[in-house]
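A.B. asks: Sequence unavailable; structure follows:
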């Protein structure tokens, strides 16, 4: 993640079209790997979880890059309306202050990521005949995890309490918070050191406040300011957490009705936009692909099921994986 942040920082602050090249290459690979392929609802759920984590990680990296650019440009004496030399990613129309100048590449990257995700999901749902109401079911699953992960029922919903102690929503999304925390702490300490160095260079009188023999009032002032910043972030986190839990609890009221509707859309009615000829072709194609004569002889020593006289696997067939039991890195398709 440190290397990714460095690459993004170099692309944003490059004087050629490196950011545009990076965006085009990444978005082309993302669209190419998803469009015009067969996806089921469980696969789309895993893609949605991956997009959520990717967008959050990209947003954090862009905030880090913007904060570093803010530190670098805040001490400069440039006139932002005179059109001085800046990286091309900062846009052709620059504002009159630092914030509007450094926010242009951040907003452009996030806008391109959002548009590409919309196009990707639109193509997937269109060509796989998936109803848009399936995203309501995805939200219900995440809200159920968030509501179940509260302090009241946290112990009763964990399936592997001795192995996996991560929160339910993070485990469902495949989100690793510790690497991002280490990245934020690393870049944050470097940024604070750079900010202190800029203050010392611009204001020599301020140097006496950070020397060991300085007055303790300066240390108390900056320490209190750091504590206040930390308390503000803690309060914001608590407010966001409470609002998310309230939203999740409200959605649980109509969760059963949406699950029944999703079951009816899946088995009771034909997929949207799929005619009778296409349905007959899909059934014929599925029969050709699932021909037992093309399968090798199963070997029980390596865990493969022994077939019966009819050529089917022994025992009951494995049913479809429920969304409630599906995570981002769950193997949905059986290899044998």
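C.D. replies: Thanks, I have the structure now. This structure is a prediction, so every number in the text was calculated from the model and none was measured. Numbering: from 1, shown residues only.
A.B. asks: switch to C-alpha atoms for all contacts and neighbour counts from now on
C.D. replies: Will do.
A.B. asks: mind listing what's buried in stretch 192-199?
C.D. replies: residue 195 (16 or more other C-alpha atoms under 10 Å).
A.B. asks: Disregarding residues adjacent in the polypeptide, which is nearest to residue 120?
C.D. replies: Distances taken as C-alpha to C-alpha, 6 or more residues apart in numbering put residue 31 closest to residue 120, at 6.0 Å, once the chain neighbours are dropped.
A.B. asks: how about the helices in the stretch 151-300 of the chain?
C.D. replies: 154-157, 168-173, 177-202, 216-251, 255-263, 276-289 (DSSP state H, counting those that start in this stretch).
A.B. asks: Show me the one of those that comes nearest residue 46.
C.D. replies: helix 168-173 (7.9 Å; C-alpha to C-alpha).
A.B. asks: Adding distance to residue 57, write the helices of the stretch 151-300 of the chain out as a markdown table.
C.D. replies: Formatted as a markdown table, the helices of the stretch 151-300 of the chain follow (distance: least, C-alpha to C-alpha, whole Å):
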| stretch | distance to residue 57 |
| --- | --- |
| helix 154-157 | 26 |
| helix 168-173 | 13 |
| helix 177-202 | 8 |
| helix 216-251 | 17 |
| helix 255-263 | 29 |
| helix 276-289 | 39 |
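A.B. asks: Out of those, which one sits most buried?
C.D. replies: Highest mean neighbour count of the helices of the stretch 151-300 of the chain: helix 168-173, a mean of 20 (counted as mean count of other C-alpha atoms under 10 Å).
A.B. asks: Show me what that helix is packed against.
C.D. replies: helix 41-74, helix 134-148 (3 or more C-alpha pairs under 8 Å, 6 or more residues apart in numbering; DSSP states H and E).
A.B. asks: buried stuff in the first one?
C.D. replies: By 16+ other C-alpha under 10 Å, the buried positions in helix 41-74 come out as 41-51, 53, 57-62, 64-71, 73.
A.B. asks: That helix vs helix 134-148, what angle?
C.D. replies: If you take axes from the mean of the first three to the mean of the last three C-alpha atoms, to 10 degrees, helix 41-74 sits at 70 degrees to helix 134-148.
A.B. asks: Pasting the second one now:
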């Protein structure tokens, strides 16, 4: 492992969490646009969202280039870090792993709840209280099912990618040492 490996791994992890937070904030902006925007706004919203993600990626590329250059890290270090993260995802024991990286979803969950509350409130029918409670419970249940399904799908995708990448690394290491 490289001497600055854990620092670089921390930067990579922080970047992925930051992208998730940006996605939650973009969801907030989308909800606000649904509630308040008039006229054709969706195309400009998509262009601005793409612009935010592209700028974030450019900043990360520049940041990691400087870190790698001034700490004399080779590009293979990123592959090794990705392999370690994939092994953590698969709950495989890695040699020399001092800490497992975890994701605490409390802040993004609060943002999602904050975003969806006015959207649901704006779409509640003005029926008597029992019907309003029914719709609130229905919207809450739908949100819970959607978020749980999204979590399961992302988890399955991460597991599949992690197993694919670990197998690829094993084949690559096997071919390198086969002589």
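C.D. replies: Right, received. Where do you want to start? Predicted, not measured: the structure shown is a model, and the values here were computed from it.
A.B. asks: Next one: the residue nearest to the spatial centre of structure 2 from residue 166 of structure 2, what distance?
C.D. replies: What sits nearest the mean C-alpha location of structure 2, by C-alpha atoms, centre = their mean, is residue 20, with 3.8 Å. For residue 20 of structure 2, the distance to residue 166 of structure 2 equals 24 Å [C-alpha to C-alpha, to the nearest Å].
A.B. asks: Now which residue in structure 1 aligns to residue 74 of structure 2?
C.D. replies: Mapped onto structure 1 by TM-score structural alignment, residue 74 of structure 2 lines up with residue 131.
A.B. asks: Could you tell me whether its match really is in a strand?
C.D. replies: No - going by DSSP: H, G, I helix; E, B strand; the rest coil, the assignment for residue 131 of structure 1 is coil, not a strand.
A.B. asks: show me the contacts for residue 90 of structure 2.
C.D. replies: 159, 162-163 (C-alpha atoms under 8 Å, 6 or more residues apart in numbering).
A.B. asks: go with 6 Å
C.D. replies: For residue 90 of structure 2, no residue meets the contact criterion (C-alpha atoms under 6 Å, 6 or more residues apart in numbering).
A.B. asks: That one matches what in structure 1?
C.D. replies: Using TM-score structural alignment, residue 90 of structure 2 lines up with residue 147 in structure 1.
A.B. asks: Equivalent analysis for residue 7 of structure 2, please.
C.D. replies: Checking TM-score structural alignment: residue 7 of structure 2 goes with residue 43.
A.B. asks: what's the spacing between that match and residue 133 of structure 1?
C.D. replies: In terms of C-alpha to C-alpha, residue 43 of structure 1 sits 15 Å off from residue 133 of structure 1.
A.B. asks: same deal with residue 169 of structure 1?
C.D. replies: 21 Å.
A.B. asks: Which residue, neighbours along the chain excluded, lies closest to residue 41 of structure 2?
C.D. replies: Closest to residue 41 of structure 2 by C-alpha to C-alpha, 6+ apart is residue 33, at 7.7 Å.
A.B. asks: on that earlier part again, identify whichever of the helices of the stretch 151-300 of structure 1 lies nearest to residue 126 of structure 1.
C.D. replies: So among the helices of the stretch 151-300 of structure 1, helix 276-289 is nearest, using C-alpha to C-alpha, at 14.3 Å.
A.B. asks: Where in structure 2 does that closest one fall?
C.D. replies: Counting by TM-score structural alignment, helix 276-289 of structure 1 has no counterpart in structure 2.
A.B. asks: so how far is residue 163 of structure 2 from residue 169 of structure 2?
C.D. replies: In terms of C-alpha to C-alpha, residue 169 of structure 2 sits 10 Å off from residue 163 of structure 2.
A.B. asks: Next: residue 91 of structure 2.
C.D. replies: Applying C-alpha to C-alpha to residue 91 of structure 2 and residue 163 of structure 2 gives a distance of 11 Å.
A.B. asks: same thing with residue 75 of structure 2?
C.D. replies: 22 Å.
A.B. asks: One more: residue 93 of structure 2?
C.D. replies: From residue 93 of structure 2 over to residue 163 of structure 2 (counting by C-alpha to C-alpha), the distance is 14 Å.
A.B. asks: ditto for residue 16 of structure 2
C.D. replies: Taking C-alpha to C-alpha, one finds residue 16 of structure 2 at 19 Å from residue 163 of structure 2.
A.B. asks: And residue 153 of structure 2, by the same measure?
C.D. replies: The separation that residue 153 of structure 2 has from residue 163 of structure 2, given C-alpha to C-alpha, amounts to 15 Å.
A.B. asks: now residue 63 of structure 2
C.D. replies: 29 Å.
A.B. asks: Check residue 61 of structure 2 too.
C.D. replies: In terms of C-alpha to C-alpha, residue 61 of structure 2 sits 26 Å off from residue 163 of structure 2.
A.B. asks: Equivalent analysis for residue 6 of structure 2, please.
C.D. replies: From residue 6 of structure 2 to residue 163 of structure 2 the distance is 22 Å (C-alpha to C-alpha).
A.B. asks: Centre of the chain to stretch 165-179 of structure 2, how far?
C.D. replies: 29 Å (C-alpha atoms, centre = their mean, to the nearest Å).
A.B. asks: Also stretch 7-14 of structure 2?
C.D. replies: With C-alpha atoms, centre = their mean, you get 14 Å for stretch 7-14 of structure 2.
A.B. asks: Superposed on structure 1, what's the mean shift for it?
C.D. replies: Aligned to structure 1 and superposed, stretch 7-14 of structure 2 gives a mean residue distance of 1.7 Å (mean C-alpha distance after the TM-score superposition for structure 1).
A.B. asks: Counterpart of residue 128 of structure 2 over in structure 1?
C.D. replies: So residue 128 of structure 2 corresponds to residue 212, using TM-score structural alignment.
A.B. asks: What about that match, how many residues nearby?
C.D. replies: Per other C-alpha atoms under 10 Å, the neighbour tally for residue 212 of structure 1 reads 9.
A.B. asks: How much space separates it from residue 219 of structure 1?
C.D. replies: Relative to residue 219 of structure 1, and taking C-alpha to C-alpha, residue 212 of structure 1 is found at 10 Å.
A.B. asks: Likewise for residue 210 of structure 1?
C.D. replies: From residue 210 of structure 1 to residue 219 of structure 1 the distance is 8 Å (C-alpha to C-alpha).
A.B. asks: In structure 2, which residue range corresponds to stretch 12-30 of structure 1?
C.D. replies: Using TM-score structural alignment, there is no partner range for stretch 12-30 of structure 1 in structure 2.
A.B. asks: which element is the aligned residue in structure 2 for residue 121 of structure 1 on?
C.D. replies: Here residue 121 of structure 1 is matched to residue 64 in structure 2, going by TM-score structural alignment. Per DSSP states H and E: residue 64 of structure 2 is located in helix 42-70.
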